[in-house]
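Visitor: Build me a structure from this.
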Amino acid sequence: MTSTTEQETFAVGRRLAGLLKPGDVVLLTGRLGCGKTLFTSGIGDGLGVDEPVVSPSFVLVRSYRGFLPLIHADVYRLSSTGEFEDLDLLSDAAEGVLVIEWGGVVAQALPEDFLTVDFEVKDDGQRVLSIRPSGSWRSRDLGPLAA
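Guide: Have a look, this model is predicted:
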C-alpha cells in the first residue's frame, strides 16, 4: 500500500491496532526517517495510549499504557540476537503488543508468529508499506489495513 502523507502512515498504524491482541509482535523495517515511529504512534493511538509515542532509539525500549500495553523497541544498536534475548522483551510483552523498529536484526530470535511491515520511501516522498505476515498472521484478516 502507498502512503502519501504522514497522516496516512499514522492511520495505517491506527488500523493495525484494531487487529492486535496480547502477545503480538510487529517488526518494522526501513531506512532512517521512513515513518516507523510515526506508524507506531498510530498503533499507540489505536490502543488508547494517551501520551506521545516517541522513538526509543537512545533508550532501546519505551513502554506505554493503553487498552493493551505497548512495548516499543528500537534494536538498531544491537549487534546480535543474543543481546535482544537478554532484554527479554517477548516475556514482557506477553500481555501486550511488542513493536520492534529495525526488526530485521532480530527476526531469527522471534517466535514463528509475527507481522513485518517494510517501509520504502520513493523519490517523490511517498512511502510504500509492504505487509508480510508469518505464522498465524497468515490466517488473520488484514483487509482493514488496506482501507
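Visitor: For the rest of this, base every contact and every neighbour count on C-alpha atoms.
Guide: Will do.
Visitor: Residue 88 and residue 70, how far apart?
Guide: Here the distance between residue 88 and residue 70 works out to 15 Å (C-alpha to C-alpha, to the nearest Å).
Visitor: With neighbour numbers in mind, choose between those two.
Guide: residue 70 (25 against 10; other C-alpha atoms under 10 Å).
Visitor: I figured that one was touching residue 63, is that so?
Guide: Yes. At 5.7 Å, residue 70 and residue 63 qualify as touching, with contact defined as C-alpha atoms under 8 Å.
Visitor: which residue is nearest the centroid of the chain?
Guide: residue 99 (3.6 Å; C-alpha atoms, centre = their mean).
Visitor: What residues does it make contact with?
Guide: 25-28, 40, 70-73 (C-alpha atoms under 8 Å, 6 or more residues apart in numbering).
Visitor: Could you also give me the structure for this next sequence, so I can compare it with the first?
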Amino acid sequence: MAEARGTEIGPELVLELADAEATRAWGRRLAAVLRAGDLVVLSGPLGAGKTTLAQGIGAGLGVRGQVASPTFIIARVHPSLTDGPALVHVDAYRLGSLEELDALDLDASLDESVTLVEWGEGLAEVLSEDRLEVVLERPHGAGAGEAPLDGAGVRHVTVRAVGPRWAGVRLPA
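Guide: From the prediction side, this is the model:
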C-alpha cells in the first residue's frame, strides 16, 4: 500500500444539487473527466447521496451491473461495457483500520480502474497522492436526526482536487 505523502490541494468546487436525479446527472458529467488510475473518496452522513453519486459515475463510465451500496460486500468491481476503465466501488464503513483496507488489495487494480471509496475519509487517502475528495451533505429537517433516505432534498457537494493529476482539469460545475 502507498504511504501518505504531502500533496497539493487545489481550489474547492462547491455545488448545490437539487435532488437525487441531479446528483446522478452530475456524477455522469464527472465521469467524463475520470480516467484509469483515478481515486474518488466520498464522505458524508447516511443518506447524503454517496451511492447516488456513485450510480451517476457508473452510468457515465458505461460500466456493467447496477451500482448499489457495497456495504456488506465491501468492494464490487463493475467492468466497463465500453473501452473505458472499470469502476471499483468500495464501502469503507465497516473497515476499522488501514490494515483492513490494505487487505482488499485495491492497489492491484488502482492503475487500471476508477476507484471510488464511500466512507473513505481519513482512510483511503493513502491509496494515492492524486484524488478527488467529495463531501456530500443534506440539510436536516426540523427535529430530524438524519437526512431522509429517499431521493428528495438538496445535496451540498464540496469537491477538493488533490495532487498534480488534477492540475488544469476542469471539473463539471
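Visitor: so stretch 37-48 of the second structure corresponds to what in the first structure?
Guide: Using TM-score structural alignment, stretch 37-48 of the second structure corresponds to residues 23-34 of the first structure.
Visitor: nope, stretch 102-115 of the second structure is what I was after
Guide: By TM-score structural alignment, stretch 102-115 of the second structure lines up with residues 85-98 in the first structure.
Visitor: Figure out how far the matching stretch is from the centre of its chain.
Guide: Distance of stretch 85-98 of the first structure from its chain centroid, counting by C-alpha atoms, centre = their mean, to the nearest Å, is 13 Å.
Visitor: What's the separation between residue 47 of the second structure and residue 155 of the second structure?
Guide: In terms of C-alpha to C-alpha, residue 47 of the second structure sits 10 Å off from residue 155 of the second structure.
Visitor: same thing with residue 98 of the second structure?
Guide: 29 Å.
Visitor: Once you drop chain neighbours, what's closest to residue 166 of the second structure?
Guide: Computed as C-alpha to C-alpha, 6 or more residues apart in numbering, the closest residue to residue 166 of the second structure that is not its neighbour in sequence is residue 130, at 7.3 Å.
Visitor: what does the one you found align to in the first structure?
Guide: By TM-score structural alignment, residue 130 of the second structure lines up with residue 113.
Visitor: ok so its match is a helix residue?
Guide: No. If the criterion is DSSP: H, G, I helix; E, B strand; the rest coil, then residue 113 of the first structure is coil and not within a helix.
Visitor: show me where the first structure has strands.
Guide: 2-3, 25-29, 61-64, 70-74, 97-101, 115-121, 127-133 (DSSP state E).
Visitor: Can you tell me which of those strands is most buried?
Guide: Most buried of these, by mean neighbour count (mean count of other C-alpha atoms under 10 Å): strand 97-101, with a mean of 26.
Visitor: what distance separates the start and the end of stretch 10-23 of the first structure?
Guide: 22 Å.
Visitor: again with stretch 50-70 of the first structure
Guide: 12 Å.
Visitor: List the buried residues of that stretch.
Guide: 53, 55-57, 60-61, 63-64, 66, 68-70 (16 or more other C-alpha atoms under 10 Å).
Visitor: how about those residues, which pair is most distant?
Guide: 57 and 68 (22.1 Å; C-alpha to C-alpha).
Visitor: between residue 47 and residue 155 of the second structure, what contacts are shared?
Guide: With C-alpha under 8 Å, 6+ apart as the test, residue 47 of the second structure and residue 155 both reach residue 138.
Visitor: Just give me the neighbour total for residue 124 of the first structure.
Guide: As a measure of burial, residue 124 of the first structure has 7 neighbours, counting by other C-alpha under 10 Å.
Visitor: which residues touch the equivalent of residue 89 of the second structure over in the first structure?
Guide: If you follow residue 89 of the second structure across to the first structure using TM-score structural alignment, you land on residue 72. If you count contacts by C-alpha under 8 Å, 6+ apart, residue 72 of the first structure has them with 40, 56, 61-63, 98-101.
Visitor: go with 6 Å
Guide: When contacts are counted by C-alpha atoms under 6 Å, 6 or more residues apart in numbering, residue 72 of the first structure touches 61-62, 99.
Visitor: Equivalent analysis for residue 76 of the first structure, please.
Guide: residue 102 are the contacts of residue 76 of the first structure under C-alpha under 6 Å, 6+ apart.
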